[in-house]
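Q: sequence-free structure coming up:
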């Protein structure tokens, strides 16, 4: 289903789409930490009853991690923080796995960890420096750059500084330069990461057409996905719409 194009997000259209999408999500078997985290965040941003909090907490390991995975632990920690829940054991677990100034010498692990630490109120400037100083052509992808922007901006917001603002603005404008004429960046999940990063960086007006593109690409049953229906893509999109509404 593709609703008629509109210049501004209609409140009625938004309500209908969001309502249908949450109904679709509630009927799915949501089991992985990634899906639980994104679904929990979507409910939190729309201030809905959140049965996924308990389910996600029950998946936590005794050491404070989720699946002994940096990304799962970061995703879960960030999601729970949207409901004001912070486990210091999870922050300690993440910090204990940082070697030198990075996590696994991996851009994704490092970006996810830094964003989660910021969400939990923990500063880590060395990790931020590693991301900004080692940015290279291999990282010049929409999703990767969006995750880096999100991590750096959250850390800057935490410390109430603008240490990485020049870098953030430069990369945000690069992401905008890659936006298609229809407002999207090809893939639903990648587009969501881009829109969320750009909203965080202060580019709300520039992503209005991107939000409309999301609304125009919802499936008839209320789900989103590149081909079939996808739980994570749907939850990410609901979070994006919630963030846009709150910005």
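A: Okay, I see it. Quantities reported herein were computed from a predicted structural model and do not represent experimental measurements.
Q: make it CA atoms for all contacts and neighbour counts henceforth
A: Noted.
Q: which residues of this structure fall in helices?
A: 11-26, 33-45, 52-58, 70-81, 88-96, 107-119, 125-133, 142-159, 165-177, 188-200, 208-216, 231-246 (DSSP state H).
Q: what's the local residue count around residue 186?
A: 12 (other CA atoms under 10 Å).
Q: nearest residue to the middle of this protein?
A: For the chain, residue 193 is the residue whose C-alpha lies nearest the centre (CA atoms, centre = their mean; 5.6 Å).
Q: what's the closest of the helices of the chain to residue 2?
A: Closest approach to residue 2 among those is made by helix 208-216 (4.8 Å; CA to CA).
Q: hang on, the earlier thing: hmm, the residue nearest to the centre of the chain is touching residue 146, no?
A: Yes - counting by CA atoms under 8 Å, residue 193 does reach residue 146; the two are 5.9 Å apart.
Q: the residue nearest to the centre of the chain: what's it in contact with?
A: Counting by CA atoms under 8 Å, 6 or more residues apart in numbering, residue 193 touches 143, 146, 147.
Q: now, of those, which are buried?
A: 143, 146, 147 (16 or more other CA atoms under 10 Å).
Q: nearest to residue 109 among those residues?
A: residue 147 (10.1 Å).
Q: how about that closest one, nearest residue that isn't a chain neighbour?
A: Using CA to CA, 6 or more residues apart in numbering and skipping the chain neighbours, the partner closest in space to residue 147 is residue 111 (6.0 Å).
Q: count of neighbours near that neighbour?
A: Residue 111: 27 surrounding residues under other CA under 10 Å.
Q: next: residue 44.
A: When neighbours are defined as other CA under 10 Å, residue 44 has 22 of them.
Q: okay, now the one to match up with it:
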């Protein structure tokens, strides 16, 4: 990818939303390439959180060769016990490795994915070893649940507790979006009882309505927060609601191609697009 500064160089004729999204993505990935070029090919200093979103955004936009380079860096961050630092970061890594493994399996592009499978297995084993700590921190929980689901592991008790322990302290768009993502991924496994499945469906529906009600001018205050919310809407089969905010997301892109001159925010935005 080459450098480009076209984020707001609009043509005389208005672009369609699809073309605008493609343009925004091209500019965003070019900014990332330029931003990381100063590392001289070494990405070891990138945090697991940033690295996983970077990998996922490139995978979903069909840049597997680039994602594979970042995946090698991610694998180097895994500790002997399977951890990637702590429960939350390990959960993020599990979801990322699951997506990368599935991508390489389905595209049959000759890349060896055995390392990803082994690393994910070790990371899942680490998470399972700390089961008693899963509910200690809300933000650990909302990353652990989808990670387990991505690895095909059903976790009913923690999912139901996430619904039942609802309170006003969790009424933040980003937090709510993460909760919905966790619940929907577990729900998609199709293993809840009919009663539990309906309870989760009702909870998700209520929270989606709330998220829609607190949207202001197409977004939720911060770009990263808005990206998490839009991803939750898509995952919860509300793509039409998410689509209404995409013009805001593309318009908020900086002229240099980034969102807020930040690697993680830019990766999240590209993942949302």
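A: The structure has been received and is ready for your questions. This structure is a prediction, so every number in the text was calculated from the model and none was measured.
Q: got a TM-score for the two of them?
A: Superposed pair, TM-score by TM-score structural alignment, normalised by the length of structure 1: 0.88. Supporting alignment: 233 aligned residues with a CA RMSD of 2.0 Å.
Q: sorry, back to before: out of the buried ones among the contacts of residue 193 of structure 1, which comes closest to residue 75 of structure 1?
A: Looking across these and measuring by CA to CA, the closest to residue 75 of structure 1 is residue 147, at 12.1 Å.
Q: residue in structure 2 paired with the closest one?
A: By TM-score structural alignment, residue 147 of structure 1 lines up with residue 178 in structure 2.
Q: go on, residue 44 of structure 1?
A: Residue 44 of structure 1 maps onto residue 59 in structure 2, by TM-score structural alignment.
Q: which non-adjacent residue is nearest that match?
A: residue 67 (6.1 Å).
Q: tell me how many other residues crowd the one you found.
A: A count of nearby residues for residue 67 of structure 2, using other CA under 10 Å, gives 20.
Q: still on that earlier bit, from residue 90 of structure 2, how far out is the residue mapped onto the residue nearest to residue 147 of structure 1 from structure 2?
A: Matched by TM-score structural alignment, residue 111 of structure 1 corresponds to residue 142 in structure 2. Here the distance between residue 142 of structure 2 and residue 90 of structure 2 works out to 12 Å (CA to CA, to the nearest Å).
Q: residue 177 of structure 2 now?
A: Relative to residue 90 of structure 2, residue 177 of structure 2 is positioned 20 Å away (criterion: CA to CA).
Q: same check on residue 18 of structure 2?
A: Using CA to CA, one gets 35 Å for the distance from residue 18 of structure 2 to residue 90 of structure 2.
Q: tell me which of the two has more neighbours.
A: Using other CA under 10 Å as the criterion, residue 18 of structure 2 and residue 90 rank with residue 90 on top: 27 against 11.
Q: can you get me a residue count around the alignment partner in structure 2 of residue 17 of structure 1?
A: Under the alignment (TM-score structural alignment), residue 17 of structure 1 pairs with residue 24 in structure 2. Neighbourhood size, residue 24 of structure 2 [other CA under 10 Å]: 25.
Q: measure the residue nearest to residue 4 of structure 1 when sequence neighbours are not counted to residue 187 of structure 1 for me?
A: Nearest non-adjacent residue to residue 4 of structure 1, counting by CA to CA, 6+ apart: residue 216, 7.3 Å away. Going from residue 216 of structure 1 to residue 187 of structure 1 by CA to CA gives 14 Å.
Q: compare the two (neighbour count), which wins?
A: residue 216 (16 against 13).
Q: is it true that the more buried one touches residue 6?
A: No - if you go by CA under 8 Å, residue 216 of structure 1 and residue 6 don't touch, sitting 9.1 Å apart.
Q: against residue 23 of structure 2, how distant is the corresponding residue of structure 2 for the residue nearest to residue 4 of structure 1?
A: Under the alignment (TM-score structural alignment), residue 216 of structure 1 maps onto residue 251 of structure 2. Plainly put, residue 251 of structure 2 is 11 Å away from residue 23 of structure 2 if you go by CA to CA.
Q: for residue 228 of structure 2, same thing?
A: Relative to residue 23 of structure 2, residue 228 of structure 2 is positioned 21 Å away (CA to CA).
Q: residue 229 of structure 2 now?
A: From residue 229 of structure 2 to residue 23 of structure 2 the distance is 22 Å (CA to CA).
Q: these two: which has the busier surroundings?
A: residue 229 (28 against 19).
Q: so what corresponds to that one in structure 1?
A: By TM-score structural alignment, residue 229 of structure 2 lines up with residue 194.
Q: next up, the contacts around its match.
A: Counted by CA under 8 Å, 6+ apart, residue 194 of structure 1 has contacts 142, 143, 146, 175.
Q: state the distance from it to residue 179 of structure 1.
A: Taken as CA to CA, the span from residue 194 of structure 1 to residue 179 of structure 1 is 9 Å.
Q: what do you get for residue 130 of structure 1?
A: Distance from residue 130 of structure 1 to residue 179 of structure 1, by CA to CA: 27 Å.
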